[in-house]
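J.: build me a structure from this.
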Amino acid sequence: MSKKFALIGAAGYIAPRHMKAIKETGNDLVAALDKNDSVGIIDSFFPDADFFTEFERFDRHIDKLRRANGGRAVDYVGICSPNYLHDSHMRFALRSGADAICEKPLVLNPWNIDGLQEIERDTGQKVNTILQLRLHPSIIALREKVQKEQKATKHEVDLTYITSRGHWYLQSWKGDEHKSGGIATNIGVHFYDMLHFIFGELQENVVHHSDDTMAAGYLEYEKARVRWFLSVDYKYVPESAKADGQRTYRSITVDGEEIEFSGGFTDLHTRSYEEILKGNGFGLEENRVAIETVAAIRNASLASLTGDYHPFLKKV
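T.: Just a heads-up that it's a prediction; the model follows:
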């Protein structure tokens, strides 16, 4: 029997991947919310879904479905709203008798996880999260290799991710650190989760640079030493990538060897939904290390450029 979904944040960049995942898993989107009404994409997936631009009316509608006879209650609420609203929207989902499926970053601060766990216990509902890189075949294979090997020294890892954004970025909520959490939180949190997933517990967190469009630092895990660089500024895209017309550059090297993990990204939301529907979703606790990592980066004092720092910082 198909499940009924609601979606908060239907006009955002990531929402179509959730609509596609709901459709491809054979389920139904019955209601969607966004204060912006540029949501024609809904017609490509669920033209009969009810749509709201005001949270109060959406809340009333979800409550009416819950109270109605005939099994009309929403089973899941997908959350694709701005980062700072994730906490309150997950609370709404749980208190509405639905499980939540929340986009990254789960929350901005680790103590929000504790509060959500209390509400899970109170309601009997569950928060599921999109940690899609944990489902990527290349990442799973690398994790298995690292776990099996007997290595006397730690792996040397360089993580570089540049995803160019236009002038609109800093004028949107994404450019407001209080709403997005800043660059490391907004575009980096799933990479920090990936590093923890592969290389074990985090042992050291050093930040070398942090501003509105770029951040870089050093992380040390049980089995790896990681230099990382994140940016939304096109000027940091390597010339070789620019020559190919690329505005995005993604690279992870382990001991000098490039790990290919760019393919298959667009299908990972559907894979995430499949696992969630089987009861195998990633819950609140799986997110803790990554959220602790980005919160520490956001509040860190900058270290001097000595020792281990990402080579792209020489361009700054």
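J.: could you use CA atoms for every contact and neighbour count after this?
T.: Noted.
J.: buried residues of stretch 23-30, list them for me.
T.: Burial within stretch 23-30, assessed by neighbour count using 16 or more other CA atoms under 10 Å, is assigned to Asp28, Leu29, Val30.
J.: start and end of that stretch, how far apart?
T.: 12 Å (CA to CA, to the nearest Å).
J.: ok, stretch 258-269 next?
T.: In terms of CA to CA, the two terminal residues of stretch 258-269 are separated by 24 Å.
J.: show me what counts as buried in that stretch.
T.: Within stretch 258-269, judged by 16+ other CA under 10 Å, the buried ones are Leu268, His269.
J.: now do stretch 202-210
T.: By neighbour count with 16+ other CA under 10 Å, stretch 202-210 contains the buried residues Leu202, Asn205, Val206, Val207, His208, His209, Ser210.
J.: need the residues you listed in TSV with distance to Trp111 and secondary structure, can you?
T.: Putting the buried residues of stretch 202-210 into TSV (distance: CA to CA, whole Å; DSSP: H, G, I helix; E, B strand; the rest coil) gives the following:
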residue	distance to Trp111	secondary structure
Leu202	18	strand
Asn205	19	strand
Val206	21	strand
Val207	22	strand
His208	25	strand
His209	25	strand
Ser210	23	strand
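J.: quick one on the thing from earlier: kindly reformat the buried residues of stretch 23-30 as a markdown table containing distance to Thr163 and secondary structure.
T.: Shown next, in a markdown table, are the buried residues of stretch 23-30 (distance: CA to CA, whole Å; three-state DSSP):
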| residue | distance to Thr163 | secondary structure |
| --- | --- | --- |
| Asp28 | 32 | strand |
| Leu29 | 30 | strand |
| Val30 | 33 | strand |
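J.: how far away is Gly12 from Ser172?
T.: Noted for Gly12: a distance of 12 Å to Ser172, by CA to CA.
J.: and the closest residue to Arg72 other than its chain neighbours, how close does it get to Leu133?
T.: Among residues not flanking Arg72 along the chain, Leu65 sits closest, at 5.3 Å (CA to CA, 6 or more residues apart in numbering). Here the criterion is CA to CA. By it, Leu65 lies 34 Å from Leu133.
J.: between those two, which one's more packed in?
T.: More neighbours surround Leu133 than the other of Leu65 and Leu133, with 21 against 16 (other CA atoms under 10 Å).
J.: which of the buried residues of stretch 202-210 lies closest to Asp122?
T.: If you rank the buried residues of stretch 202-210 by distance to Asp122 using CA to CA, Leu202 comes first, at 31.0 Å.
J.: please generate a structure for the following sequence too, so the two can be compared:
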Amino acid sequence: MSKRFALIGAAGYIAPRHMKAISETGNELVAALDPFDSVGIIDSFFPQADFFTEPERFDRHLDKLRRSSDNKVDYVSVCSPNYLHDAHIRLGLRNDAHVICEKPLVLNPWNLDGLAEIENETGKKVFNILQLRLHSSIIALKKKIEADRSGKIYDIDLTYITSRGKWYFYSWKGNPAKSGGVATNIGIHFFDMLQWIFGDVQQNIVHLNESDKAAGFLQLKNARVRWLLSLDRKDLPSVAVEKGMPTYRSITVNGEEIEFSCGFTQLHTESYKHILAGKGFGIEEARNSIQIVHAIRTQKPVGLTGDYHPFLKKI
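T.: Have a look, this model is predicted:
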């Protein structure tokens, strides 16, 4: 049976992927919210959806729909800036809807406990988009690691450099209080994937943490991880520069490259299918990665000491 959706953050970068997922799973978007009205993308999917620029009127609309049992919203999709996720998830739960939220679910680990309380009160669930867990190459890697009974500790290098222009630092994304900083904004899905495969964090060291880049070391149960995240085009390796690539993504496990650059286009739709089938990733699945990035954000970098990412020698 078709489900009725509302969406918060319709003008954002990630919103079209959610609209496409709602459409491709045979469901309907009935209402959308964004303070900015450049949302013509809605016409590509749900031109009949009601649109609001004020959260108070949007909340009122959902409440009216809730009181009409035939028209109530079943799910609220949250695509708003990171620091608003907590409030917008609560808005959805209060309106008797399940919530599907982009990562990070929240910025601080303790906010998860408050959301769990409201889940219990309302009987509705909160789901996080953790799409790398549904990527075929990542699933294959997890199965390979689980099948290895040798007890070895794997050596991993994670490198993600994605060039961003000046606009980034004028937007909410450039404000750590709103985005959580580089590690949260562009890295949390990698940290979730790594702890999902290689186990809980035993040590979390930060070597560098600046407005446009961060690097550190994670000791997981079954892996040693040197990681680097950057928005600075000057940090791109020569192999990317020579090919004119603005983004460089690499994960090596014991020196072997894990190829997962393809297969991303349908992962939001797969995430929605997963959730609608009752298999979504909830609050507890999101907790470890949120704890990791919160620890990165709140600790003092130690500089180039210990086991640090090799790219740091050139930065």
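J.: settle it for me: which of Gly12 and Ser172 of structure 1 has more neighbours?
T.: The residue with more neighbours, out of Gly12 of structure 1 and Ser172, is Gly12; 15 against 11, by other CA under 10 Å.
J.: just checking, the more buried one touches Ser81?
T.: Yes: contact criterion CA atoms under 8 Å: Gly12 of structure 1 and Ser81 qualify, at 7.4 Å.
J.: in the stretch 151-300 of structure 1, which spans are helices?
T.: Using DSSP state H, counting those that start in this stretch, the helices of the stretch 151-300 of structure 1 run over residues 168-171, 177-180, 183-199, 239-243, 268-277, 288-299.
J.: these: which one's closest to Asp99 of structure 1?
T.: Closest among the helices of the stretch 151-300 of structure 1, once you apply CA to CA, is helix 268-277, at 10.0 Å.
J.: elements contacting that closest one?
T.: Packing partners of helix 268-277 of structure 1 (3 or more CA pairs under 8 Å, 6 or more residues apart in numbering; DSSP states H and E): helix 15-24.
J.: need the contact partners of the helix it packs on.
T.: The contact list for helix 15-24 of structure 1 (CA atoms under 8 Å, 6 or more residues apart in numbering) reads 5, 9-10, 28-29, 41-42, 45-46, 78, 80, 266, 269-271, 273.
J.: please enumerate the helices of the stretch 1-150 of structure 2.
T.: With DSSP H, counting those that start in this stretch, the ranges of helices along the stretch 1-150 of structure 2 come out as 15-24, 55-67, 85-94, 109-122, 136-147.
J.: name the residues of the first one that come out as buried.
T.: Meaning helix 15-24 of structure 2. Ala15, Pro16, Arg17, His18, Met19, Lys20, Ala21, Ile22, Glu24.
J.: between those residues, which is closest to Val106 of structure 2?
T.: The closest of the buried residues of helix 15-24 of structure 2 to Val106 of structure 2 turns out to be Ala15 (CA to CA; 17.7 Å).
J.: and the closest one, what's its match in structure 1?
T.: Under the alignment (TM-score structural alignment), Ala15 of structure 2 pairs with Ala15 of structure 1.
J.: and that match, how close does it get to His167 of structure 1?
T.: With CA to CA as the criterion, Ala15 of structure 1 and His167 of structure 1 are 22 Å apart.
J.: which of the buried residues of helix 15-24 of structure 2 sit farthest apart?
T.: Longest distance between any two of these is 14.2 Å, between Ala15 and Glu24; criterion CA to CA.
J.: would you mark the buried spots in stretch 67-81 of structure 2?
T.: Neighbour counts over stretch 67-81 of structure 2 (16+ other CA under 10 Å) mark Lys72, Val73, Asp74, Tyr75, Val76, Ser77, Val78, Cys79, Ser80, Pro81 as buried.
J.: narrow the residues you listed to those in strands?
T.: Members of the buried residues of stretch 67-81 of structure 2 lying in strands (criterion: DSSP state E): Tyr75, Val76, Ser77, Val78.
J.: list the contacts of the closest residue to Thr162 of structure 2 other than its chain neighbours.
T.: Nearest residue to Thr162 of structure 2 in three dimensions, chain neighbours excluded: Thr247, at 4.3 Å (CA to CA, 6+ apart). Contacts for Thr247 of structure 2 (CA under 8 Å, 6+ apart) come out as Tyr160, Ile161, Thr162, Ser163, Leu236, Ala240.
J.: change it to 10 Å
T.: For Thr247 of structure 2, the contacting residues are 160-164, 230-233, 236-237, 240-241, by CA atoms under 10 Å, 6 or more residues apart in numbering.
J.: and for Phe311 of structure 2?
T.: Thr159, Ala215, Trp227, Leu228, Asp235, Leu236, Pro237.
J.: check the secondary structure at it for me.
T.: At Phe311 of structure 2, secondary structure determined by DSSP: H, G, I helix; E, B strand; the rest coil is helix.
J.: aligned partner of it in structure 1?
T.: Alignment note (TM-score structural alignment): Phe311 of structure 2 maps to Phe312 of structure 1.
J.: ok, now how distant is the residue nearest to the spatial centre of structure 1 from Tyr192 of structure 1?
T.: Compute the mean C-alpha point of structure 1, and by CA atoms, centre = their mean the closest residue is Lys104, 2.3 Å away. Per CA to CA, Lys104 of structure 1 is found 11 Å from Tyr192 of structure 1.
J.: which neighbours do these two share?
T.: In contact with both Lys104 of structure 1 and Tyr192: Thr185, Asn287, Ile291, using CA under 10 Å, 6+ apart.
J.: so the first one touches Asn299, yeah?
T.: It refers to Thr185 of structure 1. No: between Thr185 of structure 1 and Asn299 there is no contact under CA atoms under 10 Å: 11.7 Å.
J.: so between those two, which is more surrounded?
T.: Of the pair Thr185 of structure 1 and Asn299, Thr185 is the one with more neighbours under other CA under 10 Å, namely 26 against 9.
J.: ok so, going back, now render the helices of the stretch 151-300 of structure 1 as JSON lines, adding distance to Phe92 of structure 1.
T.: Shown next, in JSON lines, are the helices of the stretch 151-300 of structure 1 (distance: least, CA to CA, whole Å):
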{"stretch": "helix 168-171", "distance to Phe92 of structure 1": "28"}
{"stretch": "helix 177-180", "distance to Phe92 of structure 1": "19"}
{"stretch": "helix 183-199", "distance to Phe92 of structure 1": "22"}
{"stretch": "helix 239-243", "distance to Phe92 of structure 1": "43"}
{"stretch": "helix 268-277", "distance to Phe92 of structure 1": "19"}
{"stretch": "helix 288-299", "distance to Phe92 of structure 1": "21"}
